[in-house]
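Asker: For reference, the sequence and a predicted model appear below.
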Amino acid sequence: MELTYNEKRLLAVLKPLKDAEEARSKAVEPIRETLKGIGDGRSARINPLKDTLKVLEETRNIAFLPIKKAIELLENTTEGTLGPMHTPDAAYLARIMDSTEEAVVQYANLLQDRGLAIVEKKSVVTYRLTEEGEEYRKSGLPERNLIDSFDTEIPMGELQKHPQSRLGIGWLRKKGWVDIKDGIVTKKGEAAEGVDESALKNPVPSQPGIQDLLKRKLAEEIESVSYIISITPKGENLVESGLDLRQEVMTLTSEQIRTGEWKNLRLRKYSTKTPKRVYAGKNHPYQQLIDDMRQILFEMGFTEMNGGIVESSFWNFDVLFQPQDHPAREMQDTFFLDLEEELPAGYEKIRDMHISGGDTTSTGWGGEWKEKKAMQCVLRTHTTSLSIQYLKDHPEPPVKAFCIGRVYRREAIDATHTPEFEQLEGIVMDKDVNLRHLMGFLKEFYQKMGFENVRFRPGYFPYTEPSIEPEVWVDGLGWVELGGSGIFREEVTAPWGIKYPVLAWGLGASRVAMLKMGLKDLRQLYRSDVDWVRNEPIARSRRY
């Protein structure tokens, strides 16, 4: 049986460790029976190891240094902290072998495949409070502080002045601690300590509220994994039968060559066979294309914006002047979640914009605008919600920002549709920018992506006016539409005090990928097709 040097070395270490443990057990057995204690267990371990060490040194055995270090650890470590040595863990073996835990596990798995060792994986799950969780452990959850801040009832406007109202009011309602009617918040009785508050004080696995803390990102799960390694009888027999445990020599000195000493050395074997084809590591072709888009926009002077995939309907639909009865807001088109988010300060301007047009020249949509519907959370259907929030926080020009993020829509999966895909969103806000600037930005971007011929045609989108659709020429396909664009309507920008034109555009990154890579099926981008990833070209030419 041909073993590698490292496999032999691990076997050579496991055998004397097991022998030492068995010797210890025999030595302490009489003491256990009479004194019910183990008084000299450490020396019972050390003595057989020291005897073994002498033999290892004399034979220049590859286990000499690890066993020497094991003795040092035993002499300097409290008895019992190292565990039974006949089944040491990978961390201990890595320490005495001057290796890494990962390498030891790798060698042990190879031995296990040959039936020479056993590898047992053990995992322990613990929980730790996040920074926010630690803060709440000291000061209390937001809903607890809110419920303790008033006696029996309080106007909603007053309660919203509390610094923790944004997070706490929703949880007051969710836990059923209050009733809210006609703008008055009334306690429903005694608010007993919840399981989440108990878990906050003592975040251990047995606490029923620990899952609530995980969902609120107030705690995090930590899994500690260890590997216990033991030698099998077959492995012991192999070591005892004369396994060559001399150190391998990888390089020869001039002295060894001159004196002929090399003839008595155990030289490391090298294979001269032609190796199998080696594939270099690389990014997924789709990720590479997305990175390419990102780099182009950086070169054009844009800043990247980011945000979460869960948005309230307020940010996903209402701020974009999309009426609450719009078909896109129906259950069959959007992933609605069993969550609600409090409306931000100043939401009344959006409400008024929908009902009557607010302070603008618009007449709005008329009808009724429901706060409850605006609070409903969804998986974002586009990244335009990030653009509006970015403009709200940066109302003064100049602004040039973009986002490449995943969006979600309830669509049947086929060759050209998936329920989740990547969207590129861009905005430019400055004094006196107009439609010609928008077409210039888009033309430059698409040409840098390799589409030399770009044209535009009129389009319609509910939150831009005027609106245009860019098209690019693709050999074999002709003119292909790639996204939508326009200038944000005043109903979108006016509520946030934005006084200058905002150019906006969006496109499906996966659609660009299909054209660039010549794909017929969109699903190819998301499959674990290793052969395709290996053979797809690493880089594509860009026109600058």
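Answerer: Here it is on my side, so go on. Just so it is clear, the structure is predicted and the values come from calculations on it, not from any experiment.

Asker: only C-alpha atoms for contact and neighbour calcs from this point on.
Answerer: Fine.

Asker: Find the residue closest to L438 in space, skipping its chain neighbours.
Answerer: L503 (6.2 Å; Cα to Cα, 6 or more residues apart in numbering).

Asker: Is the one you found part of a helix or strand, or is it coil?
Answerer: Three-state assignment for L503 (DSSP: H, G, I helix; E, B strand; the rest coil): strand.

Asker: now do G358
Answerer: coil.

Asker: show me what contacts it?
Answerer: For G358, the contacting residues are 349-350, 352, 364, by Cα atoms under 8 Å, 6 or more residues apart in numbering.

Asker: on that earlier part again, how close does the residue nearest to L438 get to L337?
Answerer: According to Cα to Cα, to the nearest Å, L503 stands 31 Å off from L337.

Asker: who has more neighbours, those two?
Answerer: L503 (24 against 13; other Cα atoms under 10 Å).

Asker: and the gap between the more buried one and T464?
Answerer: 9 Å.

Asker: hold the first one in mind and look at this next one:
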Amino acid sequence: MELTLNEKRLLVALGPVGSADAATLADLMDTRREAVVQYANLAGERGLVDVEKHVSRRYTLTGEGRGYAGKGLPERQVLESFENEIPMRDLQAHPLAKIAIGWMRKKGWVVVRNGVVQKTGNAAPGPDEAAFARASENGAITDGEGVADLLRRGLVQEEEAVTYTVSITPGGRELLAGGLDLQEEVGTLTRDQILSGAWKDLPLRRYDVGKLPKRAYPGKTHPYQRLLDEMRRVLLDMGFTEIAGGIVQSSFWNFDALFQPQDHPAREMQDTFFLGERWPLPAGYERVRDMHEYGGETSSTGWGGTWNAAKAEQCVLRTHTTSLSIQYLAEHPKPPVKAFCIGRVYRREATDPTHLAEFEQLEGVVMDDEVNFRHLLGFLKEFYRKMGFEKVRFRPGYFPYTEPSVEPEVYVDGLGWVELGGAGIFRQEVTAPFGIEHPVLAWGLGISRVAMLRLGLRDLRHLYRSDVEWIRDTPTYGRRR
């Protein structure tokens, strides 16, 4: 049996005593405790030693807890500061009142009537006070009833201690009795040893290349953020410019500029977060107003009725990033334009595994001479292909501000065809008020749904949880082609 020098030294150290803790063996072997545990695990895999892990917990007072030591918990101190009753405003002057009043009421020690705090006469010490009283001068508390309550209140902290006991087995003693060669091993070769061939006669340290190393947890980007960065990189490589804007938008840019009628269901309270702020309308808003009322200078008949400026001024949490796209186009009405935005949007949705009230959306627009519907499908197909979806198809859809419109779908093994967004060509009613004379291809894609498919998730909420184990276990992969 081929043993490393350190395994042999461990057996020699265990020979006279038979069993010892890792700290004692570290002193005998003149090494670190962690190194002894490593050697013992190697020898344990060969059946030469047994390794027992012991975990113990101790509890000590936190800084806040030490401040109450010898005086009692805050609620006890405040309770003893007055007689049978006291006006609430006077009691609130006590420095511990903010902490204590709630606890006194929760424990049933006091009641509040007409602004006066009255004792109930039932203030026997509970388990938490009994545990707190067990604290020694150095702040240590023995485990028992009440300690968990102090932990929850942040008055006590838990410390975990791990020790190891290593014992030699009959197999180890048998090997030790046969004698062990403790000749120093060579773990690093010099240039001269290699050139001269002297390495052939050296006692080389043996390594098991098939053995997995200890798992490391380096810092890494969150899987969802990594996917957002990947999408951003794909679009930048395709020649797009990234744009951004505020999450608060006026209804004018969020709805009216996109030719959504002012009585559209999406503008109702159940779908939109309306805010109390109001923003003034931009210069030239009259062209949008005219488009809504009678179609402006186009062949459209508009929506009819009377357009309400006050309704357009009301601010909302943006329901889509298309509000940023139309503002960018209004500022850049001449081609060529290739822009995208990745941003969070907000809608009044009931939270469940596939819906959230806030989520990310990817928005893109392309304006140029003679671009058409086929170009739109090509952009989308290329984007999804670069994101790892080989099978892409499109089915007709409807959106208030694009015509024609489609909904792209990708094929996922085990799920079939999955719809991932909406796209189309901006209607003339959207572009004409801003002097845009060329066709505009536009799309909005649900990023979170793409993330669920790529990461193999069944619950959308998992993307936003602080699940350290999931982050550690999710592999870091490069961009899919």
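Answerer: Right, received. Where do you want to start? No experiment lies behind these values; they were computed from the predicted model shown.

Asker: Overlay them and tell me the TM-score.
Answerer: TM-score for the superposed chains, counting by TM-score structural alignment, normalised by the length of structure 2: 0.56, backed by 279 aligned residues with a Cα RMSD of 2.2 Å.

Asker: Now the common contact residues for L503 and T464 of structure 1.
Answerer: In contact with both L503 of structure 1 and T464: 485-488, using Cα under 8 Å, 6+ apart.

Asker: Quick one: buried ones out of the residues you listed?
Answerer: For those, a burial check counting by 16 or more other Cα atoms under 10 Å picks out 485-488.

Asker: The residue nearest to L438 of structure 1 matches what in structure 2?
Answerer: When structure 2 is aligned by TM-score structural alignment, L503 of structure 1 is paired with L441.

Asker: Please apply the same query to Q322 of structure 1.
Answerer: Looks like Q322 of structure 1 aligns to Q260 there (TM-score structural alignment).

Asker: Might one say that that match is in contact with Y401?
Answerer: Yes: look at Q260 of structure 2 against Y401 with Cα atoms under 8 Å: they come within range, at 7.0 Å.

Asker: where do the helices sit along the stretch 51-200 of structure 1?
Answerer: 64-76, 90-96, 101-113, 131-139, 142-147, 156-159, 165-174, 195-201 (DSSP state H, counting those that start in this stretch).

Asker: ditto for the stretch 251-400 of structure 2
Answerer: Counting by DSSP H, counting those that start in this stretch, the helices of the stretch 251-400 of structure 2 are 251-254, 285-294, 309-313, 322-331, 373-386.

Asker: name the element the equivalent of D291 of structure 1 over in structure 2 belongs to?
Answerer: In structure 2, D291 of structure 1 lines up with D229, judged by TM-score structural alignment. D229 of structure 2 is part of helix 223-237 when elements are defined by DSSP states H and E.

Asker: contact partners of the helix or strand following that helix?
Answerer: Once helix 223-237 of structure 2 ends, the next helix or strand along the chain (criterion: DSSP H and E) is strand 241-242. With contacts defined as Cα under 8 Å, 6+ apart, strand 241-242 of structure 2 is touched by 236, 338-341.

Asker: which residue numbers in structure 1 go with whichever helix or strand comes after strand 241-242 of structure 2?
Answerer: Later in the chain than strand 241-242 of structure 2, the nearest helix or strand by DSSP H and E is strand 248-250. Mapped onto structure 1 using TM-score structural alignment, strand 248-250 of structure 2 spans residues 310-312.

Asker: How about residues contacting the matching stretch?
Answerer: When contacts are defined by Cα under 8 Å, 6+ apart, stretch 310-312 of structure 1 is touched by residues 340-341, 374-380.

Asker: Which part of structure 2 matches the lengthiest helix in structure 1?
Answerer: If you go by DSSP state H, structure 1 has its longest helix at helix 5-34. Using TM-score structural alignment, helix 5-34 of structure 1 lines up with nothing in structure 2.

Asker: again with stretch 522-537 of structure 1
Answerer: Alignment of stretch 522-537 of structure 1 against structure 2: residues 460-475, by TM-score structural alignment.

Asker: how long is the matching stretch end to end?
Answerer: Counting by Cα to Cα, you get 19 Å between the two ends of stretch 460-475 of structure 2.
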